[in-house]
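> Sharing a model that was predicted from the sequence below.
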Amino acid sequence: MKITIVAGARPNFMKIAPIIHEIERQQKLGATISYRLIHTGQHYDKNLSDTFFKELAIPAPHKNLEVKSGTQAEQTGAIMVGFEKELEAHPCDLVLVVGDVTSTMACTIVAKKAHIKVTHVEAGIRSGDLKMPEEINRIVTDSITDYFFTTSEKATNYLHSIGNTEKNTFFVGNVMIDTLLSNLNRLKQPAFWEEKGLQEKNYYVLTLHRPSNVDALEGFSKLLSLIVQKANKLPIIFPVHPRTQKILKEANLVFENLHYVSPQGYLNFIYLVKQAKAILTDSGGITEEASVLNVPCITFRDSTERPETCVLGTNILVGNNTHLIEEAFNKLQSGNWQQAKPIPKWDGKASQRIVEILLKLHEG
């Protein structure tokens, strides 16, 4: 069985790593399975990309399409052209895509037009917010995928509601949590830890990158000012996403306890998350990691495609609502935050389930 695995951006790297490790484990046990790893280059910071591959023991990609930056349409088109050539040169039995980035959707379309079956890892999740590019990617990908691997029963039930069955839809758990759990004993304290005067459970980690939060300068400034005010002078560590970096430079937003740092490698970033007083974010994946680590999480979004992080985890949605933001900080500072409960099948074995199912499907 020949599988082409696609990774395009940083969130994908954490998801493909355990799948690749499990394929290699099955190979050693005698399974007839092989893979070819394609990096589309959608995330094009070579140093950071290389750091993730090294830290997560991901082998060098067999091919990097080197798509780099551009508009949504430019990136999508470039990925499709490059991936079509890749599949023509290296045919496979199955294309495996993960997550919800542009590469996920673009490579799914190319594979299906080449009459190659597609499996989508992290399928079926929905935020209901069509302003998010990721939501469009999820809908398109899942509309033509052959095999679905889900992180929750809710995602599975949604896929069943639109016509899929138990024959092609499998609730396996969360591969990103596989990566988290397997690396907890390898986390590294960032080099700036002492310089910034950080102490365990006495600082915040902030990540913001969604257009609704950062593209309008007035709204972005207001949100940052409120966060800084409610942090009560505790340090806030803000690894800055490239799209946010540009806006911050133009706005010259400076606060005494807000520390801008460069994007972090996986082991440094999870160290920061694990030791933080709370996570302040508009990212989906970080809410999953915070929930498993039982770290309070305030999400500046009105909806989430990962509701289990709110129901069973440590996540609260506040959007840009000043009252909800203040209420969340007050709850946090009172020590009355919701405690994480076990989330079904987020146990570090999702990749094992996925590869075992793929082998069975191939056999017949």
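Here it is on my side, so go on.
> okay, CA-based contacts and neighbour counts for the rest of this
Fine.
> How about residues contacting stretch 285-294?
11, 177, 180, 273-274, 279, 281, 296-297, 299, 306, 309, 312-315, 339-340, 342 (C-alpha atoms under 8 Å, 6 or more residues apart in numbering).
> Second structure for comparison follows:
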Amino acid sequence: MLIDLIAGARPNFMKISPIIDAIDKAKNEGKNIDFRLIHTGQHYDKNMSGSFFDQLGIPEPDINLGAGGGTQAEQTAAIMIGYEKILVEKGKPDLCLVVGDVTSTMACAITAQKLHVKVAHVEAGIRSGDWTMPEEINRMVTDSITNFFFTTSEVANENLRKSGIEDGRIYFVGNTMIDTLLKHKPRFQKPEVWDKIGLEEGEYIVMTLHRPANVDQEEKLKELIQEIVNHTNGLPLVFPVHPRTRKMLETIGISHAKLHMIEPLGYLEFNYLVERAKAVVTDSGGITEETTVMGIPCMTLRANTERPETITQGTNELLGVDPQAISPAMEKLFSGQWKKGGIPELWDGQTAERIVSVLLEKL
């Protein structure tokens, strides 16, 4: 059995790494399973892509489609054209396995199905209900043409049932991002910024921002950052800046003695910071899962989330996109009233092995 593993953007690599390990383990045990790693090139910046392969022990891709940047439509088209060419010229696998909700996920799922290759979707069924997010469209399209649905929560299972997917095709396996987190936790690396600005455990806040609703309007972004800086009780605010956000920040010219804007960090360095932070302020979905498992208070600057279990069970709170929500949340944090949270079911580091076990049985 040959499986195409699709990775194209930073969140994908964390989700695909443990699946590679699980396939290798099964193969070494004599099972009939192998993979072809396909990097679509959706993230082509070294900081956003390349270092993750090194740090997570992911092998060099068998194929790199080199899709690069461009608009949503341009990226989707480039990935579909590139992947179709691989399937036609280099042969079709028994399965195309896609993870998460980036453009590569949707594009390769469509291409595979049109050439009669079955599709498995890891992290299927999650929904924000917000059609303004490209990721939500990617999730819905991918799940509409998926054969095997691997889910992270009962909420995701129910979303799929409501869309007409029968239980026999839904496999509640857990979260591969947490497989990666738990495996590499002992290897987290202190980043240069730690000593450079004299950080101390529990005495700083980490922030990430990249979603259009937060970063595409100059005044909105400026007000948001100022509000956060003004309510951190004088603690350093460490801000690894996404390339999309950096362009906007350059025009705003915002600065503050406690605001430390740095380049994007590798996986091991970033999670070293998160694990030791007082709290995290973010608009990322994946980070809310990691903070939940690490027990770090998390404030999400979004009006909705596709990962409600990080709120109902974890350490995450949804603040919305109004900068005025920052002050009461910070007050709650510094008064010691933030919830402790717990770890969702099956977020135990064994998800990838469960996925491979299902594939060996069903294919």
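Right, received. Where do you want to start? Since this is a predicted model, take the numbers as computed values, not measurements.
> So after superposing, what's the score?
Once superposed, chain against chain, the TM-score is 0.98 (TM-score structural alignment, normalised by the length of structure 2); 362 aligned residues with a C-alpha RMSD of 0.9 Å.
> Show me which of the contacts of stretch 285-294 of structure 1 are buried.
11, 177, 180, 273-274, 279, 281, 296-297, 299, 306, 309, 312-315, 340 (16 or more other C-alpha atoms under 10 Å).
> Check for me that residue 20 of structure 2 belongs to a strand.
No - read with DSSP: H, G, I helix; E, B strand; the rest coil, residue 20 of structure 2 is helix and lies in no strand.
> ok, it - how many residues close by?
22 (other C-alpha atoms under 10 Å).
> show me the contacts for it.
Applying C-alpha under 8 Å, 6+ apart, the residues near residue 20 of structure 2 are 35, 58.
> hmm, back to that, which of the buried ones among the contacts of stretch 285-294 of structure 1 fall within helices?
Mapping those onto helices (DSSP state H) picks out 11, 177, 180, 273-274, 309.
> Pretty sure residue 190 of structure 2 sits in a helix.
No - with three-state DSSP as the criterion, residue 190 of structure 2 is coil rather than part of a helix.
> what sits against it?
With contacts defined as C-alpha under 8 Å, 6+ apart, residue 190 of structure 2 is in contact with 269, 272-273.
> and with 6 Å instead?
residue 269 (C-alpha atoms under 6 Å, 6 or more residues apart in numbering).
> One more: residue 153 of structure 2?
Taking C-alpha under 6 Å, 6+ apart, one finds nothing in contact with residue 153 of structure 2.
> Pull the number of nearby residues for the residue lying closest to residue 84 of structure 1 once chain neighbours are set aside.
In this structure, residue 84 of structure 1 finds its nearest non-sequential neighbour in residue 110, 6.1 Å apart by C-alpha to C-alpha, 6 or more residues apart in numbering. By other C-alpha under 10 Å, the residues close to residue 110 of structure 1 number 20.
> so residue 110 of structure 1 is in which element?
Assessed by DSSP states H and E, residue 110 of structure 1 sits inside helix 102-113.
> which parts of whatever helix or strand residue 81 of structure 2 lives in are buried?
Using DSSP H and E, residue 81 of structure 2 sits in helix 72-89. By 16+ other C-alpha under 10 Å, the buried positions in helix 72-89 of structure 2 come out as 75-76, 78-84, 87.
> now swap in stretch 214-224 of structure 1 and tell me
214, 220-221, 223-224.
> Take those and keep only those in helices.
Going by DSSP H, the helices hold 214, 220-221, 223-224 from the buried residues of stretch 214-224 of structure 1.
> can you put the residues you listed in TSV and add distance to residue 68 of structure 1?
Output for these, formatted as TSV (distance: C-alpha to C-alpha, whole Å):
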residue	distance to residue 68 of structure 1
214	21
220	26
221	29
223	30
224	29
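> and the residue nearest to residue 332 of structure 1 when sequence neighbours are not counted, how far is that from residue 209 of structure 1?
Nearest residue to residue 332 of structure 1, sequence neighbours excluded (C-alpha to C-alpha, 6+ apart): residue 296, at 7.6 Å. Taking C-alpha to C-alpha, to the nearest Å as the measure, residue 296 of structure 1 falls 20 Å from residue 209 of structure 1.
> Which stretches in the stretch 251-363 of structure 2 count as strands?
Assigned by DSSP state E, counting those that start in this stretch, the stretch 251-363 of structure 2 shows strands spanning 259-262, 279-282, 298-300, 316-318.
> same thing with the stretch 101-250 of structure 2?
Using DSSP E, counting those that start in this stretch, the strands found in the stretch 101-250 of structure 2 span residues 118-122, 148-151, 170-172, 205-208, 237-240.
> what packs against the third one?
Read it as strand 170-172 of structure 2. With contacts defined as 3 or more C-alpha pairs under 6 Å, 6 or more residues apart in numbering; DSSP states H and E, strand 170-172 of structure 2 has these neighbours: strand 148-151.
> in the superposed pair, what's the mean gap between the strand it packs on and structure 1?
Compared with structure 1 after fitting, strand 148-151 of structure 2 has a mean deviation of 0.3 Å; criterion: mean C-alpha distance after the TM-score superposition for structure 1.
> Check the offset of that strand from the chain's centre.
17 Å (C-alpha atoms, centre = their mean, to the nearest Å).
> Identify the residues contacting it?
For strand 148-151 of structure 2, contacts defined as C-alpha under 6 Å, 6+ apart pick out 120-124, 169-173.
> Then stretch 38-54 of structure 2?
Contacts for stretch 38-54 of structure 2 (C-alpha under 6 Å, 6+ apart): 5-10, 61, 63-68.
> Just the buried ones from those residues?
Here, 16+ other C-alpha under 10 Å leaves 5-10, 61, 64-68 buried among the contacts of stretch 38-54 of structure 2.
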